[in-house]
Structure formats: C-alpha cells, structure tokens
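Asks: Pasting the sequence and the predicted model now:
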Amino acid sequence: MPVLRTTALVDAEPETVAAALRDRRQFVDDPAAGVRMRAVDGPGLLGADESISFHVRVLPGVWIPLRTVLTEVGASGFRSRSRPGPFFERLEHQVTLAPTGAGVLVTDEVSWTTRFGPLGRLVDVLIGRRVALRVLGARERALRDRARELGAARRVVGAAIVRDGRLLTQRRSFPVEVAGRWELPGGRVESGETDWDALRRECAEELGAEVTVLDRVGPDLPLPGGSVLRLYEAVLAEGSAEPTAVEHQGLRWVSGEELDGLDWLDADRIVLPELHALLRPLDSEVG
C-alpha cells in the first residue's frame, strides 16, 4: 500500500487557508500537470459527504476519472476517500492544517491500494507515485492562488452575539426583495477599519448597542461577487444599552434548536454550521 506525504507552507491566515481548501469554486485545470479537478456546485464551503471529481492523465492521451468523498471536515483539514473503482481498491487523502509563525503548514498524505496484484504494484512504482505528486503539486498551486485571492478580497464581518445560550438575530426591513428575512448584525469593512472596528460600528448603528468582539468563528466564507464573510463571536459590552431594532423590523434571541427554522439571508444561512457549533456547548450547559 503506497503512502505519499508532502508539505507546503502557505502564507495566509489559518481561516483563509481552511476556506480555500474547501471552496467549491476552487478548481484545477492544469494541462502541464495533467490534472483537472472540480468540486460539486452549491453555496458555501464543501462539507462532509460531498465529493470532488478528478481527471488525471496517466499516459499521453490516457486519462482516468476519480471521485473522492469527504468523510471528515474541520478547521484543521479534511479526510476523503474514493469508492472502489476499476484501478483502485481504495484511495484515501488526508489534509492537515497547522498554523505556524511563518504561515500555515499544509500536509497532504495520500495512500492507495491498486488492483491487479504484482502488475498493479509495478504500475505504482513506474507511474502511480509520479502521477500522485503531479496531482498534489497542481492542487498546492491552486490552494496558494485561492488563499491569496481570498486574503485580498473585500471583507464583510458578522457578529454572533451570544447571551445565556442564545444568539441575537435581526429581521431585515429593506430592500423589498429580502424584507422579512433574518441575518446577523454586521456589514462591510470600510477602508482603514479593522474587522473589530467595523463590527463595533455596525452594531452601534444597527442595534444601538456596544459589543466586545471575541474570537473568529469558523473559516472565511467566500460570497457571491467576490467578497469574504468573516464571523466573530461577540458579547454585549459592560454597560451597553439593550439592543433595539434601529434599522430592522425586529430582533430575536434564538437557541440552537431554533436556528434552522428562521428564513435566513443566503449569506447568513451559509454559516449555520458554525453557529450551531458555537451554541452547542452553551445548549448543553443550559440543559
């Protein structure tokens, strides 16, 4: 069973690299490397049980199709596995992300078992390892490029304001096409602002309240139009006024059990897995 391991250092924030790794819009079309890769279409980031399809050139004019299914997905990477096919009995790919002072260390480990006994093992020696290295090299270049694009994209920030195991949500009043739908407080980061400054300003404008911004929640989330959403946990600052609906139809504090029942804006619906993860330990404490 061949095992191949490679490492690469990507100069970007961990949340940005995690987003680039799972971005549905990341693709590889590298004729020189003989690799084409596509993820399934849809909003948000790739999650567990979703698939990535490959076409890999093994000899001039000879391409083989592969499809791997994500079995584990998290902030530190993912693991995927192919279904048995005509060439492989099994193929597994694990990616691990480890933040360092110089960037994010990305470790790829690929293991596989070919069919055809001794002939398959000979093909591994002559072709398999070389093909696997080409695939990983093409994927690494695509990952670096996408992480660079996401890192330079215009940022939108959202505040997951939590109190007593509940999350503050607000209902839009305009424009008419989204009136009545729910979202998190937040908005665009203006020129010269930090994410934290933008969140405090947006919460003051939208809620009439002051917040203390805490840790990032989940990976960066690519949005239609090229922006990136960054979500932060927040709490009401000491002495803050009670939040009110300054610009919205209303506010609501919701539990984790109520999250999926709201008619969320598309961008905010993307972050529901991260919101559930944020509220889950709080729900357990309350229960």
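Replies: Structure's in. What do you need? Numbering: from 1, shown residues only.
Asks: from here on, contacts and neighbour counts on C-alpha atoms
Replies: OK.
Asks: got a list of what the nearest residue to A153 once chain neighbours are set aside touches?
Replies: Leaving out its chain neighbours, the residue that sits closest to A153 by CA to CA, 6 or more residues apart in numbering is S227, at 5.5 Å. Contacts here follow CA atoms under 8 Å, 6 or more residues apart in numbering; on that basis S227 touches L150, A153, R154, R155, V156.
Asks: hmm, 7 Å instead?
Replies: A153, R154, R155, V156 (CA atoms under 7 Å, 6 or more residues apart in numbering).
Asks: What of G158?
Replies: Taking CA under 7 Å, 6+ apart as the test, what G158 contacts is L184, P185, G186, G187, R230, L231, Y232.
Asks: Recalculate using a threshold of 10 Å.
Replies: 183-188, 195, 198-199, 202-203, 216-217, 229-234, 268, 271 (CA atoms under 10 Å, 6 or more residues apart in numbering).
Asks: Next secondary structure after the longest helix that the chain contains?
Replies: Criterion DSSP state H: the longest helix present in the chain is helix 129-152. Going down the chain from helix 129-152, the next helix or strand is strand 155-163, by DSSP states H and E.
Asks: What residues sit buried inside that next one?
Replies: Across strand 155-163, burial judged by 16 or more other CA atoms under 10 Å covers R155, V156, V157, G158, A159, A160, I161, V162.
Asks: try stretch 110-130
Replies: V110, S111, W112, T113, T114, R115, G120, R121, D124, G128, R129.
Asks: Compute the distance between G250 and Q170, please.
Replies: 6 Å (CA to CA, to the nearest Å).
Asks: and if you look at W253?
Replies: In terms of CA to CA, W253 sits 9 Å off from Q170.
Asks: try this one side by side with the last:
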Amino acid sequence: MPVLSLEDHVDGPPRLVAGVLRETGPAATALARAGARLEVPARLLVAGDEVRVAAAGGLLGVRTRIIRAGTDGLCSERAAGPLRTLSHATRVTLEGAGSRVRDELAWTAPLGAPGRISDPVLRRRGRRLLEARRDVLAERVAELRQAPVVVGAAIVRDGRLLVAQRSYPAELAGRWELPGGGVEPGETEAAALVRECVEELGARIVVEPRPGADPRIGTDTRNGTDTRIGTDLPIGRRVLRIHTARLVPGSPEPQAREHRSLRWVGAHEVAGLGWLDADRAVVAELRALLRP
C-alpha cells in the first residue's frame, strides 16, 4: 500500500489548526489549486459527513467519509470510488508556541497488481494535493490568529443542556445555537460569557471546567483551567470558542430575550436539532458532556 506523508510546523495553537482543518472553504481552495472540486454537506466537518472530490479519475475521483474530527486532527476513509482503499489522516500536536501537523495519505489501487501501474501518477497527484493543503492551512491559520473571538456557553443543569433558537436573520431563523456573543477588547472569554448571558437570557452563570478537564491546557491564563470543549470554530473572519458553564445558585430562570425560544435538552436530543453549522461542529462533545 503506497503511503505519502508530509509534516510541517504551523504558527498557530493546535485547537485553531484543528478547527481550520474542519473548515470546508480552505479545503475547497486547496483542491482547486490541485485541479479538483470539493462537494461538502456543511461549512465545518463532523464525523460521519461524506465529502466528494470530483476530478478526472484516479486518486481524486472519490467520495470519503469523515471518521474523526477533533482537537487532535481530522481523519477520513474511502466511501466510494475507483480505489480499493483510501485513507487520509492529519494529526495535530503542540510544538513550541505553534503546532506540528502531519499528513498521511494511503491507498490501494484497483485491479490488484495490474492496477499498481497507476501508483506513480497517484503519488504525484497526492503530493500536489497535500502541498496545496499545507499552504492553504498556513494561510488561513495566519488570518485567524488575531481574529475577533465569539464565545458560546454550554450551560448544563441536571444532565440537560440549554439551547437557543434563532429568531433572526431570516436565513438563520429557526435554527439552534448555544447562547453567547462577542468578546469585547480587554475582556476575558469567561467575562464575556457572563455578560452575554445576562443580556440574552437574564440569567447569571459561572464558567467552570468540564468534568475530567486537563488544567494544563487552559484557555484563560488568568485562572489556569480548561473550560473549553472542541476545536476553535472558524466563522468567516471570526473564531467561535465553546466553554462549559452552569447557572449560579439563585439565578433567575433563563428567558428568551433575543431568541425565538429556549429548551433544556438531554444527550439523546442534541443530535436531532437543526443546529447552526458552527454549533453542529461540537455536537459530539456536547453529547459526551451530558452523559452520566
């Protein structure tokens, strides 16, 4: 089985790099540079999504299924196409102030031994694709490193999650999201969430570490704790980050001041909601958060 690998340093934290790997816009740009076209179901990929790469035969005429999308990278496997097998794994690890990114592409040609005559061609196309992807990844991460941050609150009470249904704009009305908003200059992410929840919900929250959190990878260096779930989530020229939280004892019950409605949902209900694309990208982490 031929294997191609490419390894490089990217000047950005692992959660941002892993988030950009899930973003289909940069992936489409990279494929276009390699002479292919991408068809995808959403702007941010999650496990189970199928991606179609359309080109003239060979390595690029395939449909792949995402089998993992998380803080440590992105992996996919062949779902349909002329190759017998195809796998693509991108691993992201912390390296100094940035990230080490390792791409590995492996395949098995069709028709057994006679099909292996196509391996040199596939190898050239695969190398071109990995190099284009590497360049686009670095460009997008550089663009987002200093981007404005939007924060969302995963507020859990008695094993249920608070979700909010959008009322505007028209193209997003009726879809679901986590409450939150933009971080103002000089404001910590935790402070922004506390303020936003008072404004949006009339409720008081505290941002706190999720169960089993690793205090060594905190996102708020002032308190040194990890309150984050999932990757950074690129949304245009901004980055969304999701933090775990709970209502403060004695807080008023949350009210839909800016949303169409609010609901408390259990783990079995989370996947069935019509989420905004960015919030959909943390559904797996939200379900894990709600499991006993």
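Replies: Happy to help now that I have it. Computed from a predicted structure; not experimentally measured.
Asks: May I have the TM-score of the superposed chains?
Replies: Once superposed, the chains reach a TM-score of 0.76 (TM-score structural alignment, normalised by the length of structure 1), with 270 aligned residues with a CA RMSD of 3.5 Å.
Asks: sorry, back to before: what comes up buried for the longest helix of structure 1?
Replies: Result for helix 129-152 of structure 1 [16+ other CA under 10 Å]: buried residues 129, 131-140, 142-144, 146-151.
Asks: Then stretch 227-237 of structure 2?
Replies: In stretch 227-237 of structure 2, counting by 16+ other CA under 10 Å, buried: T227, R228, I229, G230, T231, D232, L233, P234, I235.
Asks: S87 of structure 2 contacts C75, correct?
Replies: Yes. With contacts counted by CA atoms under 10 Å, S87 of structure 2 reaches C75, the gap being 7.5 Å.
Asks: Out of all residues in structure 2, which is the farthest from the middle?
Replies: What lies farthest from the middle of structure 2 is P114; by CA atoms, centre = their mean that is 39.7 Å.
Asks: any idea how far it is from G57 of structure 2?
Replies: 16 Å.
Asks: thought G42 of structure 1 was touching R25?
Replies: Yes. Using CA under 10 Å, G42 of structure 1 is in contact with R25, at 9.1 Å.
Asks: neighbour-wise, which of these two wins?
Replies: Neighbours per residue, other CA atoms under 10 Å: of G42 of structure 1 and R25, the larger number sits with R25, 18 against 9.
Asks: For that one, what is the corresponding residue in structure 2?
Replies: Alignment note (TM-score structural alignment): R25 of structure 1 maps to G25 of structure 2.
Asks: quick one: contacts for the closest residue to its match other than its chain neighbours?
Replies: Nearest residue to G25 of structure 2, sequence neighbours excluded (CA to CA, 6+ apart): R43, at 6.9 Å. With contact set as CA under 10 Å, 6+ apart, R43 of structure 2 has these partners: R22, E23, T24, G25, P26, P234, I235, L276, D277, A278, A281.
Asks: Over to L45 of structure 2?
Replies: Contacts of L45 of structure 2 (CA under 10 Å, 6+ apart): 19-24, 51, 66, 68-70, 74, 277-278, 280-281.
Asks: Pull the number of nearby residues for L262 of structure 1.
Replies: Neighbour tally, L262 of structure 1, other CA under 10 Å: 14.
Asks: Tell me the spacing between it and R269 of structure 1.
Replies: Distance from L262 of structure 1 to R269 of structure 1, by CA to CA: 9 Å.
Asks: list the residues that contact both of the two?
Replies: Joint contacts of L262 of structure 1 and R269 (CA under 10 Å, 6+ apart) are W182, E183.
Asks: any idea how far P175 of structure 1 is from E247 of structure 1?
Replies: Distance from E247 of structure 1 to P175 of structure 1, by CA to CA: 11 Å.
Asks: Tell me which of the two has more neighbours.
Replies: Comparing E247 of structure 1 with P175 by neighbour count (other CA under 10 Å), the higher total belongs to E247, at 15 against 8.
Asks: Looks like that one contacts R171 (just checking).
Replies: Yes. E247 of structure 1 is in contact with R171 according to CA under 10 Å; the separation is 9.2 Å.
Asks: The stretch 151-292 of structure 2: strands as residue ranges?
Replies: Counting by DSSP state E, counting those that start in this stretch, the segments of the stretch 151-292 of structure 2 that form strands are 160-165, 176-177, 180-182, 205-207, 228-235, 238-247, 261-265.
Asks: Of all those strands, which one is nearest P14 of structure 2?
Replies: strand 228-235 (8.3 Å; CA to CA).
Asks: quick one: stretch 176-188 of structure 1 to chain centroid distance?
Replies: 22 Å (CA atoms, centre = their mean, to the nearest Å).
Asks: Next: stretch 62-82 of structure 1.
Replies: 15 Å.
Asks: what comes up buried for that stretch?
Replies: 66-71, 73, 75, 77-82.
Asks: what does stretch 93-111 of structure 1 give?
Replies: 93-97, 99, 103-111.
Asks: Tell me which of the residues you listed fall in strands.
Replies: Among the buried residues of stretch 93-111 of structure 1, the members found in strands (DSSP state E) are 93-97, 99, 103-111.
Asks: And those residues, which is closest to V211 of structure 1?
Replies: Once CA to CA is applied, the member of those that ends up nearest V211 of structure 1 is P99, at 28.2 Å.
Asks: so how far is G19 of structure 2 from the equivalent of that closest one over in structure 2?
Replies: Structural alignment (TM-score structural alignment) places P99 of structure 1 against L94 in structure 2. Distance of L94 of structure 2 to G19 of structure 2, computed by CA to CA: 14 Å.
Asks: for L105 of structure 2, same thing?
Replies: 20 Å.
Asks: Map V217 of structure 1 across to structure 2 for me.
Replies: Under TM-score structural alignment, V217 of structure 1 pairs with I229 in structure 2.
Asks: wait, what's in contact with A173 of structure 2?
Replies: Taking CA under 10 Å, 6+ apart, one finds Q165, R166, S167, H259, R260, L276 in contact with A173 of structure 2.
Asks: Ignore what I typed, I meant A89 of structure 2.
Replies: 5, 66-68, 73-77, 102-106.
Asks: would TSV of these with distance to I205 of structure 2 be doable?
Replies: Supplementary listing: those in TSV, determined by distance: CA to CA, whole Å:
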residue	distance to I205 of structure 2
S5	46
I66	35
I67	35
R68	32
G73	31
L74	33
C75	36
S76	38
E77	41
R102	39
D103	40
E104	43
L105	45
A106	47
